[in-house]
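K.L.:
here you go, sequence then predicted model.
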Amino acid sequence: MTITLYGLDKCDTCKKARNWLDRHKVGFSFVDYRANPIPAALLKEWAPALGGWEKLVNRSGTTWRALPDARKAPGSAAEWTLLIKEHPALIRRPLAILDDGSVHQGFSDALYGKLFARVL
């Protein structure tokens, strides 16, 4: 199984996810999307897989709250991708992309136990 984990290097939840994968000896590659921005084409692919842009973007974080109200209502995929390009911390994290192309968001012991049961 090939796993690519997208997140921010300093994010505590991303650290927990990486530690979980290491402890369970699940191989993965990690991409810090502040240093290596996610291409717009991938964001446009992942957003519907997660249930829409509103599910991809963390609307409870300080980055979102600091945005001017006019920026909080993107009307198109292009506007969403531009907003994320300008503010990568808006992406809810971590994102785990599996070799079957499925996209999974967030981290918990239960979620990762279920996702990676076949390799444990």
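P.N.:
Done, it's in. Numbers count the residues shown, from 1 in each chain.
K.L.:
from here on, just use CA atoms for contacts and neighbour counts.
P.N.:
Will do.
K.L.:
how long is stretch 30-46 end to end?
P.N.:
17 Å (C-alpha to C-alpha, to the nearest Å).
K.L.:
show me what it is in contact with.
P.N.:
With contacts defined as C-alpha atoms under 8 Å, 6 or more residues apart in numbering, stretch 30-46 is touched by 4-9, 56, 77, 81, 85, 88-89, 103.
K.L.:
hold the first one in mind and look at this next one:
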Amino acid sequence: MTFYGLKTCDTCRKAQKALRGAGHELRVIDVRSDGVSPADLSRFQVEFGDAILNTRSTTWRGLDETERARPVLDLLIDHPTLMKRPVIEINGQLYLGWGKDVQAALLG
């Protein structure tokens, strides 16, 4: 299972703890320090559309209107912390966020 998130994100920490507690082995990729490849970001955008963009983040609030109007993929490449988190990949299936639907699918 590959887990894309941020070390400093409370939701990501809760998700990691729950997943490990359920016996999942995680390969954690910190989107800030490790980075995410443009190919992976593109896959995420294809799968989730504009929902991949976290418009409630501090990074988003710091962008001016010109920046916000750029294509989503370009924004994510330049500002990986704009990615909604976590993105979890298991057996080729992608999950976005840590809502009840994702928890039910991954924790049983």
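P.N.:
Perfect, thanks for sending it. Remember, it's a predicted structure, so these values are computed and weren't measured experimentally.
K.L.:
TM-score for these two?
P.N.:
Once superposed, chain against chain, the TM-score is 0.88 (TM-score structural alignment, normalised by the length of the second structure); 108 aligned residues with a C-alpha RMSD of 1.6 Å.
K.L.:
from the contacts of stretch 30-46 of the first structure, which two are the most distant?
P.N.:
Greatest spacing in the contacts of stretch 30-46 of the first structure, by C-alpha to C-alpha: 9 and 77 (26.0 Å).
K.L.:
residues near the alignment partner in the second structure of residue 29 of the first structure, how many?
P.N.:
Alignment note: residue 29 of the first structure maps to residue 27 in the second structure; criterion TM-score structural alignment. Neighbourhood size, residue 27 of the second structure [other C-alpha atoms under 10 Å]: 12.
K.L.:
now swap in residue 56 of the second structure and tell me
P.N.:
If we define neighbours as other C-alpha under 10 Å, then residue 56 of the second structure has 10 of them.
K.L.:
could you find the counterpart of it in the first structure?
P.N.:
Using TM-score structural alignment, residue 56 of the second structure sits opposite residue 60 in the first structure.
K.L.:
helix or strand for that match, which one?
P.N.:
Residue 60 of the first structure belongs to no helix or strand when elements are defined using DSSP states H and E.
K.L.:
residue 87 of the second structure touches residue 93, doesn't it?
P.N.:
No: applying C-alpha atoms under 8 Å as the test, residue 87 of the second structure and residue 93 come out as separate, 10.3 Å apart.
K.L.:
quick one on the thing from earlier: if I look at the match of residue 29 of the first structure, how far off is residue 89 of the second structure?
P.N.:
For residue 27 of the second structure, the distance to residue 89 of the second structure - C-alpha to C-alpha - is 10 Å.
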